[in-house]
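> Please work out how this folds:
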Amino acid sequence: AQVVISSRKAGPCEEVAAEINARYGPGRAIAVPANIAEKADLQRLVDETNAAFGKIDILVCNAASNPYAGPMGGITDDQFNKILQNNVISNHWLIQMAAPQMLERRDGSIIIVSSIGGLRGNALIGAYNVSKAADMQLARNLAVEWGPSNVRVNCIAPGLVQTDFAKYLWENPEILKTVTEPAPLKRIGQPHEIAGAAVYLASPASTFMTGQTLVVDGGVTIAW
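Okay, here's the model as predicted:
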């Protein structure tokens, strides 16, 4: 694949692109920084991708925000709006910008990174979970709309993964124990284990799968 790396800060994007190019050859990856909350940034991301590589075959919506942890009664309107904007509406924007060419070619895979939080209640990150449940429904709706044009839309629902984004959860010994103790694999996930699921959904191996949520959580949702 030729890959576009995008996030809010240019530096980390460029580091990842450089690593890919060093491993697989020049021109395999580029960095296009974008703020998911800015519609113009997302359009620029799509335009620069098309300019560099000619088309978009695969879209992975992986960015998200969670500025609040605690009972939902304590969340401010601004915090709730930010969660819904960045985790749902921005996904909708970017997908609508990238999908027309997929529909025209009758080929494409769209992957939304949701969370197992969208499948269950939680007293700490309830608003975030609301947004992740909405992402699952977004995938289902678009899968129904675009299936006849052979464009697939699926979600990945990770459990707790050892990323900077989730640091406030896995660095808390009590929360870590609550998550890992009932899980069959007895540990949290690593980023490459979610990447493997994305590779599957992006590849021809998954061409008969659409509208689904692929749970990758070490088994925590099947254990009591």
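> from here on, contacts and neighbour counts on C-alpha atoms
OK.
> If you count neighbours, what's buried in the biggest helix by length in the chain?
In the chain, assigned by DSSP state H, the helix with the most residues is helix 126-146. Neighbour-count burial for helix 126-146 flags 126-140, 142-143, 146 (criterion: 16 or more other CA atoms under 10 Å).
> cool, stretch 170-177 as well?
Neighbour counts using 16+ other CA under 10 Å place residue 170 of stretch 170-177 among the buried residues.
> Can you verify residue 169 is assigned to a helix?
Yes. Applying DSSP: H, G, I helix; E, B strand; the rest coil, one finds residue 169 inside a helix.
> any idea how far it is from residue 127?
For residue 169, the distance to residue 127 (CA to CA, to the nearest Å) stands at 16 Å.
> ditto for residue 108
Distance from residue 108 to residue 127, by CA to CA: 31 Å.
> Compute the inter-axis angle for the longest strand along the chain and helix 126-146.
When the chain is parsed with DSSP state E, its longest strand is strand 151-158. Orientation of strand 151-158 against helix 126-146 (axes from the mean of the first three to the mean of the last three CA atoms, to 10 degrees) gives an angle of 160 degrees.
> so what does strand 151-158 touch, helix or strand wise?
Packed against strand 151-158 by the contact rule (3 or more CA pairs under 8 Å, 6 or more residues apart in numbering; DSSP states H and E) you find strand 108-113, helix 126-146, helix 191-202, strand 213-216.
> okay if I get those as a markdown table plus distance to residue 31?
Shown next, in a markdown table, are those (distance: least, CA to CA, whole Å):
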| stretch | distance to residue 31 |
| --- | --- |
| strand 108-113 | 19 |
| helix 126-146 | 25 |
| helix 191-202 | 18 |
| strand 213-216 | 27 |
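> run this one through as well so I can compare:
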Amino acid sequence: MQIFGVDIGGSGIKGAPVDLDRGDLTEERHKVLTPHPATPDAVADGVKEVVGHFGWTGPVGITFPGVVADGATIRTAANVDKAWIDTDARALLGDRLGGLPVTVLNDADAAGVAEMQFGAGRDRRGTVLLLTFGTGIGSALFVDGELVPNTELGHLELGGHDAEKRASTKAKEDNELTWEHWARRVTKYLAHVEMLFSPELFIIGGGVSRKADRFLPLIEGIKAEIVPAQLQNNAGIVGAAMRAAKTAS
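Alright, predicted model coming up:
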């Protein structure tokens, strides 16, 4: 079974058809840059371009980098335009896609769902936290395999700032931090999250997971196991498609 997944991020909008039996993309993903300002209409146009690239006409799962209430209404918009707040994303995106069935969920939740089914969290019980490092820091919390949605732990305070302003991949790039310096910031963040939630496993996702060997060995003093996401930066696309398939059924 194939379903289309789209992952809306602070820097890019990417998508592809997904084979739900394998948890993998069936074609090379198509990506467009996230518009600036990332208003609802502008982002919806980007989603339309990505889906239209494949000529897709079936259900579409779409992630959003913020809290999504009731699978539709946007409640937070840290890394896109504030005009998204209180927008019915499901209605907007469904209309822009010509009435295709649309499912919307938080981006990190989507990545987490995919990793728990097909990746590093497969068959893991207890408390598992997936953290995506990119433009911001997304989080997906699982207890015995069940998702606790919309946790948004990237906005915990760290050093007087939102954690994602200090420890995201964007913070590393903007401040030209070495891997060692950035790993120290990530370590402080993980220690804070560990103190609050006591997870057995941290899964580190986002684009930086491709370079896990550059920074994971530098993280020390964390009791939980720490592993890179296996689906890497495709996890959000796969998770979005999984949720769309569940909704469609």
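> Any idea what the TM-score comes out to?
Overlay of the two chains. TM-score (TM-score structural alignment, normalised by the length of structure 1): 0.41; 146 aligned residues with a CA RMSD of 5.3 Å.
> Show me what the longest helix of structure 1 is packed against.
Helix 126-146 of structure 1 packs on helix 77-84, strand 151-158, going by 3+ CA pairs under 8 Å, 6+ apart.
> change it to 6 Å
The contact analysis (3 or more CA pairs under 6 Å, 6 or more residues apart in numbering; DSSP states H and E) places helix 126-146 of structure 1 against strand 151-158.
> Okay, and residue 184 of structure 2 sits in which element?
Using DSSP states H and E, the element containing residue 184 of structure 2 is helix 179-197.
> Next, the angle helix 179-197 makes with the following helix or strand past that helix.
Counting by DSSP H and E, the next helix or strand C-terminal to helix 179-197 of structure 2 is strand 201-205. For strand 201-205 of structure 2 against helix 179-197, the angle by the same axes, to 10 degrees is 140 degrees.
> Show me what strand 201-205 of structure 2 packs onto, helices and strands only.
Counting by 3+ CA pairs under 6 Å, 6+ apart, the packing neighbours recorded for strand 201-205 of structure 2 are strand 127-133, strand 225-228.
> Looking at those, spot the one closest to residue 189 of structure 2.
Of all these, it is strand 127-133 that lies closest to residue 189 of structure 2, at 10.7 Å by CA to CA.
> where does residue 43 of structure 1 sit relative to residue 198 of structure 1, distance-wise?
Distance, residue 43 of structure 1 to residue 198 of structure 1, by CA to CA: 23 Å.
> what's the answer for residue 112 of structure 1, then?
Taken as CA to CA, the span from residue 112 of structure 1 to residue 198 of structure 1 is 9 Å.
> Name the residue in the two with the higher neighbour count.
Counted by other CA atoms under 10 Å, residue 112 of structure 1 and residue 198 do not tie: residue 112 has more neighbours, with 26 against 20.
> what's the angle from the longest strand of structure 1 to strand 108-113?
Using the same axes, to 10 degrees: strand 151-158 of structure 1 against strand 108-113 is 20 degrees.
> List the buried residues of the strand or helix carrying residue 235 of structure 2.
Using DSSP H and E, residue 235 of structure 2 falls within helix 235-248. Using 16+ other CA under 10 Å as the test for burial, helix 235-248 of structure 2 gives 235, 236, 237, 238, 239, 240, 241, 242, 243, 244, 245.
> okay, the helices and strands packed on strand 201-205 of structure 2, which one's buried deepest?
The highest average neighbour count among those, using mean count of other CA atoms under 10 Å, belongs to strand 127-133 at a mean of 26.
> What angle do strand 201-205 and the helix or strand just after it make with each other?
Following strand 127-133 of structure 2 in sequence order, the next helix or strand is strand 137-143 (DSSP H and E). For strand 137-143 of structure 2 against strand 201-205, the angle by the same axes, to 10 degrees is 150 degrees.
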